[in-house]
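J.: following is a predicted model, sequence given first.
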Amino acid sequence: MRLGGDVQERSVVASGAGAEDAKPIRPLLPDFWCAAVALLATCLPLTQVGWLAQIDVIPKGLPIVLMVVIAVLGFALCIAGRHASMRARRLLYRTSVGILVAVLCCFVSSARFIAASFRVANVTVSSCRLDPVEDPKIGASSISTICNVRRVDGAVLGKVLVQTDDVLDPGRLYQVAGSLEPLDDSSWHRYLYMKGCVAIVTTHAVISSSPKPANPVRMVRTWLLDAISPSSSPSRALIAGVICGRTTELSQTQAQTAFSLTGLTHLVAVSGSHLAYIAMLIESLLLALGCPVRTRSVVVACIMGAYVVFTGCAASAMRSFLMVGCSSLTLAVRRRPHALSGLALSCMLLCAFNPKSAWDLGFQLSVASVLFLNLFCTYVAWTIERAGAPRMVSQQLSMTLTAQWATLPLTVPVFGSISIVSLAANLVVGPLMTALLAAGLVLVPISALAPLRAVAMIPLDGLANASIFFADALSKIPFATIMADGAAPYLPLLYLVALAVYALWPVIPRLGTVIAFMLAGVAFTCHVIFWSYFVPPSITVMDVGQGDSIIIREGSSSLLVDAGVDEAALEALVRNNVVALDGVVITHWDKDHWGGLPAILQRIPVRRLFVAKGAVDAMPKDIDASSFEDIVELGLGDSIAIGSFTCDVVWPQEDVSGEENGDSTCLVVTYDHGGRSLRCLLTGDTELDQERAYQRDVGNIDVLKLGHHGSGLSVDGDLLKAIDPEVSIASAGRGNSYGHPSQECVDCVRGYGSQFYCTIDYGDVCIEPLQGAVKIRCSRNL
């Protein structure tokens, strides 16, 4: 349907009702979505089967057989449509098109991946050039960068993940000495497979580097990043993340922790929903100025295109641009605007180009949030407003609630937590971040001109600092984040509720809305009381990356053993509902065991610090000794009582400096109360030489926290026979350069018959004592 001139869609209200009481019209979900859903539903299993074939879990030829079967199903639907009604025929035809396109694209993608794997596997690393294609990710033990592997003549052989000690400049080509490792069956390597990586390169040395050929997009982005200077302050790091999509520097600041704890990371990431909101603001402004339809569409497209350039044409930015651009295009060609049709089209284009993107969490979150915002945002705002909330509050609150509704079933299985303060955080920080993005798109290019830099950056610094301030303040609220079972069966119900609401489009009584919010408040109060005074006895090996951090707690008592390498330990404590610590044991002074303590001390009160005898003198200067009521040195035979837990020191057996792995304080944690029992050995970074020395003092245990992150020397058959653990747990970081946990360790533990868990795959691993058994809960499940 074509529109004449600047005709706008008219508001439709119920007959005889005022505009303020009229129920919003249910948005039309176009038939085109049948093709998009069919394509997505086909790409997901086919790419997963391709991964299983890649790691030899299933025969190599099975994906081809499955593709043929699904293609036959697509043709069968097409034939069945010839004998159906016009409406059913249209739906069946669109569904069959989506299926057949997906099969074809998955076949091409698989063939390209196999060819790239073969090419990369048959070259030496030092004979090629590594071309960084994404910003580096700084981890605890290494820096990871996705790179194209190029021959000397410039031909691309394939994509790999490169692990280095130094940051790789995206504007240079590198020749390195390193080792090439194929993908294994871990969840981390599955993630890399879905990103298109065929192998992992661990570098030993950089031989040489040279600048890449001139690229206008990269030059513009480098020019803007130089003007922003993201390493100069947290506010500049935030500006770089919002405007240029570079979060390398932001991830090293406490601002990132605050955004994570308050559920605001989506405001930093390049998201379709955020970009759509900016496009809406720009279009509203142009409409108020009287600009015609085509002019508005062209201006919005240019601004969105500039943003894509600012991010270096990052995949997430291109995805967001497509989602917004497809909707704006309908206006430019004078067609009736329909955002849902544009979203469906962009989904099909993205998955057709790269079927594995269907598994990308960023893609899933963007699609889900934009879909729900278009379907339910107006309805939710109307419902809240009918309950008495002001229009401005109801609109902002509806966007947050709708986005949470769409994304919780996707994020909880990955992160294992829900931010309770995210609603308030989005209401307060959301407008600031939106203003930062809108202003930054204009002011950052101006700031790239040296004479105007100081003036242009003033408002951006103000908005960024205000965003960080409020996010930091909200993150300090007790119980800001709660732990959620990643396998919770109720999560899919949120989507079933969405289907029911869309089908029925009910009018929810004002009283019902008020009661719902009151019940939520009561539930939160009960949650706070429970986690403050009635915590069941448990030992949780928390997922803090390449480091150790274990929380022992019962009732209102809690003891932390080690604090990880960075702010991840604080995030882990918050999501496990820990708001105060009776004490912290630092096993030794390696940074992956104490590095997160300064951040913890800024937000969580800690009464005592426990270290090995003789280790106080080597305490790092970053740890403020005045933060503790007391610093206690532990020796052989000493004990710490936490609730009904007893933590007995079995190592070291003499005074130590605390600077070596072998100096680690090792604890046997025992629980024996009310018929329930548990014995757990916490080994720090000790390995076989030390473990054999203290194994007699340990006796039989239920749970072994493997020494030194599950290194090859952390355990052997003789040690396992001596202590007889039913469960063995390794704490290690995804993609660490040490190869922890080693395959030798994993095979030894499983060969003995002990259940093996690693935080890389299972997230937080919680052990609870039962009568004659132990209960294991994980924040993620394979």
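T.: It's in. Residues are numbered from 1 along each chain as shown.

J.: alpha carbons only for contacts and neighbour counts from here, please
T.: Will do.

J.: A strand includes Ile729, no?
T.: Yes - counting by DSSP: H, G, I helix; E, B strand; the rest coil, Ile729 is found in a strand.

J.: got the contact list for the closest residue to Ala88 other than its chain neighbours?
T.: Excluding the flanking residues, the one nearest Ala88 by CA to CA, 6 or more residues apart in numbering is Gly81, at 6.9 Å. Under the criterion of CA atoms under 8 Å, 6 or more residues apart in numbering, the neighbours of Gly81 are Ala88, Arg89, Arg90, Leu92, Tyr93.

J.: show me where the stretch 401-550 of the chain has strands.
T.: Taking DSSP state E, counting those that start in this stretch as the test, the strands found in the stretch 401-550 of the chain are 417-419, 481-483, 535-541, 550-555.

J.: what packs against the longest one?
T.: What it means is strand 535-541. Here strand 535-541 touches strand 550-555, strand 765-770, going by 3 or more CA pairs under 8 Å, 6 or more residues apart in numbering; DSSP states H and E.

J.: okay, pairing it with this:
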Amino acid sequence: MKPAICFPARPYISPICAAALSMVMCSGFMMQLAWKSYLAQQVFPISAAGLFAGLSLSACLGLYIVRLRTAFCASAYPYLVWIGIGLCIASLSCALWMYRQTSALHWLDSTTHKSYQLETKGDPQIHEYGATQTATLIDSSGFSIGTVHLKTPQALEAGVCMQTSVVPQRFDDSPWSQNRFMQGEFAEVSLRVVPSQELTLKQDALTNFRQVILRMLQADKGEAEALLAGVICGRTTELHGTDVKQCFSDCGLSHLIAISGGHLIVCISLVEHLLLCLHIPLRPRLTMLIGFMSIYVVFSGMAPSAIRALLMMSSSMVVRSYGRRPHQISGLAFAVMVLLAIQPGLVFDLGFQLSALSVLGLSIFGPYLRHHLKQLHMSTGLTEALSATLIAMLMTAPLTIPLSNSFSIIAPLANVVVGPLITLVLTIGFIAAPLAYAIPFVLTPVLYLARTAIFFAQLLASFPFAQMNATLEWWGVALWYCAIGMTYVLWDALRLRHIVVLVSLSACLGVSFCIYWRYLAPPMVGILQIGQGDSILIRDHDQAILVDAGVDDKAAQALARQHVTHLDAVVITHWDKDHWGGLPKILQTVSVDMLYVARGATAHTPLPIRWAWRHHIAELIRGDKLSIGSFKAEVIWPISKTDGEENASSVCMVVSYTHEKNRLRVLLTGDTELEQELKYAQSVGDIDVLKIGHHGSKVSTSKELLDILTPELAVASAGKHNRYGHPSQKCQNACREARVLFMCTKDVGDVQLYPSPSGVVVQTQFE
């Protein structure tokens, strides 16, 4: 007889979890209403939130009365009561938050803004055009109005105070603005000049100590030092935008840098070992550990994931001190409730979402997956590391895939290899960093470990297809989490063979999906929404080319939306960064056969492209033709050799499709403007669609040009709220006068053009 398989017990979901879930849903709904009211400059629905809190409390009391007088379902009763409690707390929290924001906005709309004080909070983020961080706005009487998003030409440390009279501006309707609003900021302040002679510094002892440690670490000296500052102190200012951070992100290692439960465990393990050596009794020892964790969380910048870990571990220690066994899922629910009660906008914070979902998955499915992995005869250490990584990936993928349009294939291996190294960096770094002031060389072994971790992260990130393009619609997210829920419901009814069959079926569906889009994709010209840049996809069945690659990673994300895994060629029209900047990322995620530029432009190839593309670069000039299935792309500009540096030297093409009764003609103009367009327009003839040049600038098109080309549709590619004002009103007026339908990617998203007997069928991303 085979021995019976002993499954781990299914974890208990306590009633407080229902309260946490109800708070998440209520906070999300209320905060979304607040954001819409902010954009419309209407009164926040404070009274509605207060009324809902009263109704929730009344419902709880009603349930209590019903429980006393009837044989109410005993199992459902505590969950319903806790749901009511959660709704009541969330409503009151949102009402209080909206009241504070209302006061701040009243000051913004009514004051003359003669002068006020700004006090910076937290670490700055350095960007190409300056630095940003949160700041507290204090009026002339010393009263704190609220928090704003501060933009400065140079980075400022936390605690810097300054006087200014710059008028704060309301946020626009972009996703970034919504994120800042949810974090409690009510406006943004942009300072072109920081008056250094008027700056004062207001820092407490802990902040001063942190600054001393950061000076010892010399975060701005190199990548290893920046990684140490991030791992030990929670400061990612110097790490932001570096190749190291990108590699960690591509390998699914970002959580190793973010301060969370793993950091606190290492931290208190060292302290607890010391306290045990001193024979400190249990309760005083746990009290000291909670105090030490609290100090470290404040020291590291109070990230939501760190506060969540602190609340969970503190509640667990309190329970232990009374001789009870802690319940991790209830601890997580308690932490979520406290955090949302303090800052309800955290429900929209991606870091908070990923942290909570990862811990929830590990708490519920950790023993379950380890049980199945042990049946594969894996070692205990490998089982622990692999199960933690796989569960975190499965729980968070439905959130990360729609945002990044990619999925890290290398993440399980990367976490097994790099994870232990970062743990060593953290353990030794906690001891070495405070000693570095007296003994500088004590950091040498830690820096060596950090460089080793960086080496392996970069090595793994460089593997072909370490990160794959992927996309997930809302229904896919729903199905994903339904499958996770069903796994919990079925639990011991699922055997390893069932899981293997389900995974195999899912893999078959995924392969079929990939085969369809790789070899059977319908003919289409897609003008992609990639912000302030250009990127046009031309595909027909198994062939595809990309004309321009945008300015950053958004082009790779757009290709994922279009399910592109292979490109026969990429054409870079000219060497403006908003046309080639995204190519290195594309080359990491998509296989590319050829790279084309204008005749003579190869000699001026930017250095990042030289590093990313080590193969031959072909050149194009007027008269050259490319075939993409039944599409023919004929180069009509430039007419002579060029360096590819100027807008006027952009590669321009007429893309034609003729197959059976279907047809389509599209003119791609790069960044050429009227002076060049009028020169080649006569040779182009009638077209169906004009891709407007130079993002719809004032000199991008005219009624005269449109009358020559007679397009039915004109499309401009531009980013929302771009600083150039693209597309210009002059461009739009010209289209209106010529009776040409005008679209811009910032308004409608991706514009997909399909051949048809009538010439063109248009589909947009946001239709």
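T.: Now that the structure is in, tell me what you want to look at. Everything numeric in this text was worked out from a predicted model, so none of it was measured.

J.: quick revisit: ok, which of the strands of the stretch 401-550 of the first structure comes nearest Met457 of the first structure?
T.: Closest of those to Met457 of the first structure is strand 417-419, at 31.4 Å (criterion: CA to CA).

J.: quick check: the equivalent of Gly430 of the first structure over in the second structure vs Ile428 of the second structure, distance?
T.: Using TM-score structural alignment, the partner of Gly430 of the first structure in the second structure is Gly419. Distance from Gly419 of the second structure to Ile428 of the second structure, counting by CA to CA, to the nearest Å: 14 Å.

J.: same question, Pro522 of the second structure
T.: Look at Pro522 of the second structure and Ile428 of the second structure: by CA to CA, they are 56 Å apart.

J.: looking at the two now, which is surrounded by more residues?
T.: A count of neighbours by other CA atoms under 10 Å puts Ile428 above the other of Pro522 of the second structure and Ile428, at 17 against 14.

J.: for the closest residue to Cys514 of the second structure other than its chain neighbours, list the residues it contacts.
T.: Leaving aside its sequence neighbours, Cys514 of the second structure sits nearest to His563 (CA to CA, 6+ apart; 7.7 Å). Neighbour list for His563 of the second structure: Asn469, Ala470, Thr471, Cys514, Trp517, Arg518 [criterion: CA under 8 Å, 6+ apart].

J.: now the strands for the stretch 1-150 of the first structure?
T.: 129-132, 137-138, 143-150.

J.: related to what we said a few turns ago, most neighbours among the contacts of Gly81 of the first structure, which one is it?
T.: Leu92 (24 neighbours).

J.: helix, strand, or coil at the aligned partner of Pro230 of the first structure in the second structure?
T.: Aligning on TM-score structural alignment places Pro230 of the first structure opposite Ala219 in the second structure. Following three-state DSSP, Ala219 of the second structure is assigned to coil.

J.: can you report how many residues neighbour Ala523 of the first structure?
T.: 11.

J.: could you measure the residue minimising distance to the centre of the second structure against Ile484 of the second structure, distance?
T.: Geometric centre of the second structure, nearest residue: Leu403, 5.7 Å, by CA atoms, centre = their mean. Per CA to CA, Leu403 of the second structure is found 20 Å from Ile484 of the second structure.

J.: before we move on, the earlier item: map the residue nearest to Ala88 of the first structure onto the second structure.
T.: By TM-score structural alignment, Gly81 of the first structure lines up with Tyr64.

J.: ok, Arg663 of the second structure to Asp688 of the second structure distance?
T.: 9 Å.

J.: just tell me the aligned range of stretch 181-189 of the second structure in the first structure.
T.: Counting by TM-score structural alignment, stretch 181-189 of the second structure sits on residues 193-201 of the first structure.

J.: can you list contacts of that stretch?
T.: 47, 51, 113, 116-117, 120, 125, 146, 158-163, 178-183, 192, 356-357, 359-360.

J.: what of stretch 103-113 of the first structure?
T.: So stretch 103-113 of the first structure is in contact with 42-43, 46-47, 50, 64, 67, 70-71, 158, 196, 198, 352-355, going by CA under 8 Å, 6+ apart.

J.: which of the residues you listed lies closest to Met304 of the first structure?
T.: Among the contacts of stretch 103-113 of the first structure, Phe353 lies closest to Met304 of the first structure (CA to CA), at 20.7 Å.

J.: contacts only, for the counterpart of that closest one in the second structure.
T.: Mapped onto the second structure by TM-score structural alignment, Phe353 of the first structure lines up with Ile342. Taking CA under 8 Å, 6+ apart as the criterion, Ile342 of the second structure is in contact with Ser93.

J.: now the longest strand seen in the first structure, how far from the centre of its chain.
T.: Of all the segments assigned as strand in the first structure under DSSP state E, the longest by residue count is strand 197-211. Centroid separation for strand 197-211 of the first structure versus its chain: 26 Å, with CA atoms, centre = their mean, to the nearest Å.

J.: also stretch 431-438 of the first structure?
T.: Centroid separation for stretch 431-438 of the first structure versus its chain: 22 Å, with CA atoms, centre = their mean.

J.: then stretch 494-502 of the first structure?
T.: Worked out by CA atoms, centre = their mean, stretch 494-502 of the first structure lies 25 Å from the chain centre.

J.: what does it rub up against?
T.: Stretch 494-502 of the first structure is contacted from outside by Arg26, Leu375, Trp405, Ala406, Pro409, using CA under 8 Å, 6+ apart.

J.: one more: stretch 741-758 of the first structure?
T.: 709-717, 720, 725-732, 765.

J.: can I have the buried ones of the residues you listed as a PyMOL selection?
T.: Buried subset of the contacts of stretch 741-758 of the first structure, written as a PyMOL selection, criterion 16 or more other CA atoms under 10 Å:
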select buried, resi 709+710+711+712+714+715+716+720+725+726+727+728+729+730+731+732+765
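
J.: pull the longest helix from the second structure.
T.: Ranked by residue count and defined by DSSP state H, the top helix of the second structure is helix 77-110.

J.: list the buried residues for that one?
T.: Buried residues in helix 77-110 of the second structure (16+ other CA under 10 Å): 77-102, 104-105, 108.
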